[in-house]
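>>> sequence and predicted structure, then a few things I'm wondering about:
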Amino acid sequence: MANQPVIFIHGLWLHASSWQPWIDLFTAEGYAPVAPLWPGEKDTVAETRAHPDDVANFGIDEVTEHFAKIIEAMDIPPVIIGHSFGGLITEKLLGQGYGNSGVAIDPAQIKGVLPLPFRQLKSSFPVLDNPANIHKPIALTYEQFKFGFANQLTDEEAKELYDRWTVPSTVRPIFQAAGANFSLHSQAAVDTKNGDRGPLLLIAGGEDNTVPEVTTDATLKLYRDSNAVTELITFRDRGHSLVIDHGWRDVATEVLVWLGQQGLED
């Protein structure tokens, strides 16, 4: 896979630099990875925290188009790997014909996913309880991060990750995903029937409060009408922090193994 580009797409509330351990590992394995910033995001966590208004009010389509332009500038179609809302964007891009394969880790719910567990509602409530939040940059409190991301971690590790990686975020995508099944032209819609797309791997965390396992299982079922490869791996004891916590390498290794099985061109 020498020089095969990889584009990492983070989700809400984490900075792009949180992918750095993955970038180092994928580089060592011969890939050419990058983790671009979201619209309005600054080069560092500190700068992004200092300019929260710059990240506000971007929706799913705007963010998807942002990454599509980055991919269009690449000489070789990349592997697209996303976490949380980055996973949803990965699905959208792959369905639109971008990339040669995709990995959606704990992907936010797309249009057509019906299960809505209480813990998922509880995770989103600090945003959805006030409709005016749709226009604002929102930062998680430590308690919200602990419940939504780090429920499987010690307080010590959770606090370290919170201090190191979290940033304010646009929350418009959360409102769009929450109302997706009531909107004819929802931005959370994905072309799950596309049989010409590259292979897709979905990854679920069995103890994820933000995107519960049942949500990812339901996502997989929406791909049943596509002939393209769609597979699911579940890490039973992992929460939403699985891409940044002490066990990130286990997840990354499974992704590397899966990519190696897809017969992608160098």
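Thanks, I have the structure now.
>>> every contact and neighbour count from this point should use C-alpha atoms.
Fine.
>>> I figured Thr216 hits Ala104, correct?
No. If you go by CA atoms under 8 Å, Thr216 and Ala104 don't touch, sitting 9.6 Å apart.
>>> for His135, which non-adjacent residue is spatially closest?
Nearest in space to His135, with sequence neighbours left out and distances taken as CA to CA, 6 or more residues apart in numbering, is Asn57 at 4.9 Å.
>>> over to Gln4?
Using CA to CA, 6+ apart, the closest residue to Gln4 is Tyr31 (5.0 Å).
>>> and that neighbour, what does it touch?
Shown in contact with Tyr31 (CA atoms under 8 Å, 6 or more residues apart in numbering): Met1, Ala2, Asn3, Gln4, Pro5, Val6.
>>> pasting the second one now:
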Amino acid sequence: MYLSKTIVFITGAFVTHKSWDPWAAYFKTKGYTCLVPPWPYKDGTVHELRNRQPNDKDLAGLRLSQLIDHYGDIIKSLPEKPIVIGHSLGGLIAQVLINRDLVSAGVAIHSVPPKGVFSFEWPFLKSIWKPLGYFTSVKKTHLMSLNEWKHAFTNGMTAEEQLLSYEENAIPESKRVLRDALSSAAKIDFNKVHQPLLFITGSTDHITPNSLNYENYIKYDKNHSFTDYKEFAGKNHFVIGLSTWHDEADYILSWLDILSHSEKK
């Protein structure tokens, strides 16, 4: 196994890819080449993307399979298989890319689960019901309200922190992409041999509860592939934007360092 020094950061739903900028800058200081590509139709500022709401037909028509292929094509254009680090829906995409043997290692942070892994916890159901929008038109995108954001992403933070994070990060989303996360587009072969995969979760996450991430983790066959799990106490779904994001970043760096040393033995 060869562990790349290139990292592709994969953004989740509802947030700008710019939320990864501090991470990319930090990982670059550790010797990594970092790429933070936006989703299709999301290469704009938060203000620009919100101004297209709700009639952004291009974004509204985006499907999960297209999104996965978008990142797959970026990865295939690189000289070597990179490491991928994905948050939320980006964590699901990271899992699919690992399943397709396109990367040298992957990290799924507070990941949306693959098809067949589900939670019936009330905070989870409350968080996803409006964004899925089953009684609304898929021709229109969905922008979380501030109250939705407070529950799904920033529970436990001060009102001032919640408002600032919403104004700086929250953008409209495709309902089709979200619904596709429950479809065959999100299917994983858990028994397939795969490159190292780390799950990171938080104890106070509403939209992807730690119990859901743990169920996702235990689905994988551990007999032939390295799959790891780490839970951080007191972390909500806004984990990559919290002031404590170095906790997760440094853990990932240590994990990658262990992999690098193990491959040299």
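Right, received. Where do you want to start? All values derive from a computational prediction rather than experimental measurement.
>>> so after superposing, what's the score?
Here the superposed chains carry a TM-score of 0.92, computed using TM-score structural alignment, normalised by the length of the second structure; 259 aligned residues with a CA RMSD of 2.0 Å.
>>> what about the residue nearest to Gln4 of the first structure, distance to Leu116 of the first structure?
Note on Tyr31 of the first structure: its distance to Leu116 of the first structure, by CA to CA, to the nearest Å, is 37 Å.
>>> same thing with Gly206 of the first structure?
15 Å.
>>> over to Ser17 of the first structure?
30 Å.
>>> between these two, who's got more neighbours?
Ser17 (19 against 14; other CA atoms under 10 Å).
>>> look up the closest residue to the equivalent of Ile98 of the second structure over in the first structure, ignoring the ones flanking it.
When the first structure is aligned by TM-score structural alignment, Ile98 of the second structure is paired with Leu94. Excluding the flanking residues, the one nearest Leu94 of the first structure by CA to CA, 6+ apart is Arg197, at 6.1 Å.
>>> ok, the one you found - contacts?
Per CA under 8 Å, 6+ apart, neighbours of Arg197 of the first structure: Leu94, Gly95, Gln96, Gly97, Tyr98, Asn100, Ser101, Ala228.
>>> same question, Ser241 of the first structure
Phe149, Ala150.
>>> hang on, it in a strand?
No. Assigned with DSSP: H, G, I helix; E, B strand; the rest coil, Ser241 of the first structure falls outside any strand and is coil.
>>> map it across to the second structure for me.
For Ser241 of the first structure, the aligned residue in the second structure is Phe238 (criterion: TM-score structural alignment).
>>> how close does its match sit to His87 of the second structure?
For Phe238 of the second structure, the distance to His87 of the second structure - CA to CA - is 9 Å.
>>> can you count the residues close to the counterpart of Thr136 of the second structure in the first structure?
Counting by TM-score structural alignment, Thr136 of the second structure corresponds to Ala132 in the first structure. Neighbours of Ala132 of the first structure under the rule other CA under 10 Å: 9.
>>> next, Ala132 of the first structure: secondary structure please.
Ala132 of the first structure ends up helix, using three-state DSSP.
>>> same question for Ser243 of the second structure.
coil.
>>> and Val8 of the second structure, that one's in a strand?
Yes. Assessed by three-state DSSP, Val8 of the second structure belongs to a strand.
>>> how much space between the corresponding residue of the second structure for Thr210 of the first structure and Glu121 of the second structure?
Under the alignment (TM-score structural alignment), Thr210 of the first structure maps onto Ile207 of the second structure. Distance of Ile207 of the second structure to Glu121 of the second structure, given as CA to CA: 10 Å.
>>> these two: who's more crowded?
Ile207 (25 against 14).
>>> for the more buried one, helix, strand, or coil?
What three-state DSSP gives for Ile207 of the second structure is coil.
>>> residue contacts, it?
Pro123, Phe124, Leu125, Ser127, Ile128, Ala152, Phe153, His237.
>>> skipping adjacent residues, who's closest to it in space?
Phe124 (4.6 Å).
>>> the one you found: neighbour count?
19.
>>> and if you look at the one 10 residues further on?
When counting by other CA under 10 Å, one arrives at 11 neighbours for Tyr134 of the second structure.
>>> and it, how far is that from Leu67 of the second structure?
21 Å.
>>> quick one on the thing from earlier: map the residue nearest to Ile207 of the second structure onto the first structure.
In the first structure, Phe124 of the second structure lines up with Gln120, judged by TM-score structural alignment.
>>> residue in the second structure paired with Val251 of the first structure?
Match for Val251 of the first structure (TM-score structural alignment): Glu248.
>>> and the residue nearest to His135 of the first structure, what does it touch?
Neighbouring residues of Asn57 of the first structure by CA under 8 Å, 6+ apart: Ile134, His135, Lys136, Pro137, Thr170, Val171, Arg172.
>>> tell me the SS of it?
With three-state DSSP as the basis, Asn57 of the first structure sits in coil.
>>> ok, Leu161 of the first structure next?
Going by three-state DSSP: Leu161 of the first structure is helix.
>>> can you give me the helices in the stretch 51-200 of the first structure?
Secondary structure of the stretch 51-200 of the first structure by DSSP state H, counting those that start in this stretch: the helices cover 60-72, 85-95, 118-128, 142-148, 155-165, 172-178.
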